[in-house]
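>>> model the structure of this input:
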Amino acid sequence: AERHAELLRRTLVLLADQELTSSAFAARVAASTGASLGACMLAGLAAFSGPLHGDAITRVHALIDDARHSGAEQTVRRRLADNKSLPG
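Now for the predicted structure:
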């Protein structure tokens, strides 16, 4: 476990530049309680598994594909008229 701790520490430092995502926040909250590294990772992964976070890139790709096909202005107008979000 100790050999993975340094890799995890380096990864978390690199991710710190990404601002505070919900999964990073969950991992940090778990860490603040003294939880193990594994438990912190599980907390972060649990938050990431939600469709509003981990699945966001799928919705962004769908928006881009729609914009390429129908045009950006038409895509945005249609989504807003249908009360759909604009991901990303």
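
>>> going by C-alpha atoms from here, please, whenever you check contacts or count neighbours.
Noted.

>>> residue 26: what's it in contact with?
40, 43-44, 47 (Cα atoms under 8 Å, 6 or more residues apart in numbering).

>>> try it again with 10 Å
Contacts for residue 26 (Cα atoms under 10 Å, 6 or more residues apart in numbering) come out as 20, 32, 40-48.

>>> now render these as a markdown table, adding neighbour count.
Converted to a markdown table, the contacts of residue 26 look like this (neighbours: other Cα atoms under 10 Å):
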| residue | neighbour count |
| --- | --- |
| 20 | 12 |
| 32 | 10 |
| 40 | 22 |
| 41 | 19 |
| 42 | 16 |
| 43 | 21 |
| 44 | 21 |
| 45 | 16 |
| 46 | 14 |
| 47 | 19 |
| 48 | 19 |
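
>>> now the other sequence, so there's something to compare against:
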Amino acid sequence: MDLKKGPSWSAVRYMIGEIQYGGRVTDDYDKHLLNTYAKLWFGEHMFQQNFRFCNCKVFPIPVFKTVEDYISYIDSLPMVITPEVFGMHPNADIT
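Next up is the predicted model:
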């Protein structure tokens, strides 16, 4: 990482989509989806105040002052979410 230019987002997306998570994805379509999400979600734009992971007003990136506030927020998130949160059809969770 160049301290003046910031992180290399293409390298971050590669590490996420091909190394950390991509190496565990066995279906080509799932890997393509993972890399598509990485392109949409990981970049300088994610630090803008209006950034959301989806258009559904769910899961904004919170800004708190303490670690305890972040933990409390994470604990308040639902354990099960529907595919619509990610912009997918409701049938996407049918196996």
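
>>> can you calculate the TM-score here?
Laid over one another, the chains give 0.30 as their TM-score (TM-score structural alignment, normalised by the length of the first structure), with 38 aligned residues with a Cα RMSD of 3.2 Å.

>>> as TSV, the contacts of residue 26 of the first structure with secondary structure and distance to residue 2 of the first structure would be great.
Below are the contacts of residue 26 of the first structure laid out as TSV (DSSP: H, G, I helix; E, B strand; the rest coil; distance: Cα to Cα, whole Å):
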residue	secondary structure	distance to residue 2 of the first structure
20	coil	26
32	helix	19
40	helix	15
41	helix	15
42	helix	17
43	helix	19
44	helix	20
45	helix	20
46	helix	23
47	helix	25
48	helix	24
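
>>> farthest-separated two in those residues?
Taking Cα to Cα as the measure, the contacts of residue 26 of the first structure span a maximum distance of 18.6 Å, between 32 and 48.

>>> can I assume residue 46 of the first structure is in contact with residue 25?
No: contact between residue 46 of the first structure and residue 25 fails when scored by Cα atoms under 10 Å: they sit 11.4 Å apart.

>>> how close does residue 13 of the second structure get to residue 38 of the second structure?
6 Å (Cα to Cα, to the nearest Å).

>>> repeat that for residue 28 of the second structure.
Taking Cα to Cα, one finds residue 28 of the second structure at 15 Å from residue 38 of the second structure.

>>> neighbour-wise, which of the two wins?
Using other Cα atoms under 10 Å as the criterion, residue 28 of the second structure and residue 38 rank with residue 38 on top: 19 against 10.
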